[in-house]
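> My questions are about this predicted structure, shown below with the sequence.
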Amino acid sequence: MTQFPVAARVGKLARSGLFKLLSEGRGERVVDLALGVPGAPATPPRLIETACAALREGRNQYEVPDGNLELRRHIAAALATPADPITELTVTVGASEALSAAVLATVDPGDEVIVFEPLYENFLSAIALAGGIPRPVRVHAPDWRYDPAALRASFGPRTRAVVLCTPNNPTGHMLTPPEFAEIAELCERWNAVVISDEIYAGHVYEGRQHVSTADVPVLRERGIVIGSLSKSHAVSGWRIGYLRACPALTSAVRRVHEAVCGGAATPLQEAAARAAAEEPDFLAPRSDLHVQRDLATRIFSAAGFHCFPPDGGCYVMADIRPIADEDSESLAYRLVREAGVMVAPGTFFYTDSAAGARLIRIAFNRRTETLDEAGGRLAAYRPPAHTRSSR
């Protein structure tokens, strides 16, 4: 067989275990609570109508690479801290492209990038594409806060960036002002940038208020904030994300953005811009998953899991040890095959998979009927005796 040349960086990209799990759970019989693909909230009907209208009206060619200016103006108006839509906002092909563009624009081969784990595995892939070296800082249940000493020890002369996610995927932890202040002080000392994934900012609970990296004065000039309509407006397939940064960083990121994709889909940007023009608070944060969060927590707690209710986002992390002696990946595959319920093993969210062997992630951005169905299946399920914990 011919051996074709393949770049070494490809071997460093994260291999999503979720795809293998999905193949196991393919079919209508499985209730999927593993992926973050939104079943709730519902996609706004007006957004679909405006997209169809834009397509029929001929908005089918290139948009300027920076993104639809009216959409950028509406995004700017929805932000807590003002941003210049012309020099500080860029529409991207989803949050994933924004992440890769931000890392590629700021990290050279051999540079170190601090990440908090458990983490969204695409963070590792973005770092690998840039030739960077990840420096994980572990956080722990139940509050999922980092150890200040461990964070300080992770910084050094090669540190170029810190990648954050708040509210966090998978833990749901929201960074607090004191945590931001400590991160800001370290970034100033070591001249590092912050790349902050904030796509779950619209979902916060218990009266909390989301704090953006851009809301922290010290980080405003050295922060790159990533947002998206995927989860908040249930249009993950549209790939409409955005990136906010100071003009100097925006200029650098836009060069990568243009080289990689040239711009996001014109009619879909137009649709979002029109919907935002018709409904002033269309792009404002929307906290509408309280019921689902509480329902998912009750269902899995009743099934014997120890749940850690999140501050924000659309995931619940749960400890499997009260009900099972097996690892989380074995449990996840068993639940798919025997109970028809799919969850994400915690092993998928750690650089050392063993660290997540006792955790699962449950996606609750679903219709309540879907969560109720999962609850009924779990309540009726009786696992084999050898898998049950004696604790």
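Good, I have the coordinates. Numbering: from 1, shown residues only.
> alpha carbons only for contacts and neighbour counts from here, please
Will do.
> can you tell me which residues contact the nearest residue to Ala54 once chain neighbours are set aside?
Nearest in space to Ala54, with sequence neighbours left out and distances taken as CA to CA, 6 or more residues apart in numbering, is Pro267 at 5.4 Å. The contact partners of Pro267, by CA atoms under 8 Å, 6 or more residues apart in numbering, come to Ala51, Ala54, Leu55, Arg59, Asn60.
> try this one next to it:
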Amino acid sequence: MFTENTSRLKAIKGLKWTKYPDDVLPAFVADMDFESPIAVTNALEEMVRSRDYGYRFNDIDQLISLWVEWVRGQHGLEIAEDECIIFTSSIQALEVAMMMHTGPGDGVALFSPVYHPFASAVEDAGRRLVDIPLRETDWKIDIDRFRDSIDERTRIVLFCQPHNPTGHIFTPEELNDFSQVVVEKDLLVISDEIWADLTLGVKPHYPLVDSGDDLRVRTITIGSASKTFNLAGARCSIAHIGHPKILERIHSLPIHFLGQPSSFGAAATAAAWKSGHAWLEETKEIIRANSVYVYDQFLNSNVEMCKPEATYLAWLNFSKTSISENPAKHLLKAGKVALEPGSKFGRQSSSYARLNFATDPEILEEIVKRVIKQI
């Protein structure tokens, strides 16, 4: 099922395999090289065969109930359907929630390294970015630094669980310490949990909203099928709004302000959540094996990394190598392999690069070989 080759991948029109020349192996953008579940293909093909391109609300209406059922089955999370809202993307959900709870100049905290559109969303909205570095040894939150960084005008903290780019899963103990500061400082949490299904067997995903009633009413949880089933192009996201006033404010907005996924995006997402369970387990086995391979290959090199607990991303530290200054640029030019530059994830990450290992093992072997050759 997953015997991929570069010819097939280059024939796909997505960004990953078309951005760079043919002699470059891509491991940058967070798309998998695996085909999405056959149920997704069948659902989309049926729409095309029947020329069903008109208004179509059934798939969109059922998305919330499908997501609620999915997170209950995957993570034991119980949430109410009437507290959920559909968005076009996770960043749109984040931006709407942020605009509903803050004003210009208010502080929005995040933990770096961080998925770079988070920081852009804060700055584009005219909010003040409060950058709190994670501990570099284990990518845990420095609770004292977190507490000391929050001033009286900081209203929101953006959270990513599991964490992109490090692959860290925050434990119940870590979440409890985090929660205490959130309550103490009267913060709203926007928790991006779109990587929740891609745990690698080390420990499960712990939904932040399950950390207690104090957190449930302070947390907005964002979910999507995009990372789980390789459906970034579906443009479909859902948020659980635990904060009653923000839920009320969002419901008061004109309906078209929020947008919605296309009929195709809704159909793809619905098919994945209905029928993607077996595909996901098979895919995770490949990702787990790839994770072990990447970690083992770099273990005895000058490249440092923490073994990912989730995602299909390796956060590589090149500070002890000869290419410590902008390693991704050097690897692209000299090694013909494209990694995501660490500088995108925060000012402290210039010696890092992110490697996507969700690909065929033979392709991954060549990617890693090209990286190691350059250090």
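Structure received. Please read these numbers as outputs of a predicted model, since none were measured by experiment.
> The residue nearest to Ala54 of structure 1 pairs with which position in structure 2?
Pro267 of structure 1 maps onto Phe264 of structure 2 when the alignment is built from TM-score structural alignment.
> do Trp144 of structure 1 as well
Taking TM-score structural alignment, the alignment pairs Trp144 of structure 1 with Trp139 from structure 2.
> if we can go back for a sec, taking the contacts of Pro267 of structure 1 one by one, which sit in helices?
Counting by DSSP state H, these place Ala51, Ala54, Leu55 in helices.
> Please dump those residues into CSV; it should also carry neighbour count for every row.
Below are those laid out as CSV (neighbours: other CA atoms under 10 Å):
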residue, neighbour count
Ala51, 22
Ala54, 19
Leu55, 16
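> Of the residues you listed, which is the nearest to His306 of structure 1?
Taking CA to CA as the measure, His306 of structure 1 sits nearest to Ala51 out of those, at 42.8 Å.
> so the closest one sits right up against Ala275, yeah?
No - if you go by CA atoms under 8 Å, Ala51 of structure 1 and Ala275 don't touch, sitting 9.3 Å apart.
> the strands in structure 2, which residues?
Along structure 2, the stretches classed as strands by DSSP state E are 25-27, 84-87, 107-112, 128-133, 154-160, 188-192, 219-223, 237-241, 313-317, 337-341, 352-356.
> Looking at those, spot the one closest to Ala11 of structure 2.
Across the strands of structure 2, closest to Ala11 of structure 2 is strand 25-27 (CA to CA), at 14.0 Å.
> what stretch of structure 1 does the closest one fall on?
Using TM-score structural alignment, strand 25-27 of structure 2 pairs with 31-33 in structure 1.
> if we can go back for a sec, can I get the strands of structure 2 in TSV including distance to Gly73 of structure 2?
Shown next, in TSV, are the strands of structure 2 (distance: least, CA to CA, whole Å):
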stretch	distance to Gly73 of structure 2
strand 25-27	31
strand 84-87	17
strand 107-112	29
strand 128-133	33
strand 154-160	21
strand 188-192	19
strand 219-223	14
strand 237-241	16
strand 313-317	25
strand 337-341	33
strand 352-356	27
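> Turn those into TSV, columns for mean neighbour count and distance to Leu331 of structure 2.
Output for those, formatted as TSV (neighbours: other CA atoms under 10 Å; distance: least, CA to CA, whole Å):
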stretch	mean neighbour count	distance to Leu331 of structure 2
strand 25-27	25	10
strand 84-87	22	37
strand 107-112	24	23
strand 128-133	20	26
strand 154-160	23	28
strand 188-192	26	30
strand 219-223	26	33
strand 237-241	26	34
strand 313-317	23	13
strand 337-341	24	6
strand 352-356	27	10
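> wait, which of the ones you listed is closest to Val40 of structure 2?
strand 237-241 (16.3 Å).
> residues contacting the match of Trp144 of structure 1?
Counted by CA under 8 Å, 6+ apart, Trp139 of structure 2 has contacts Thr166, His168.
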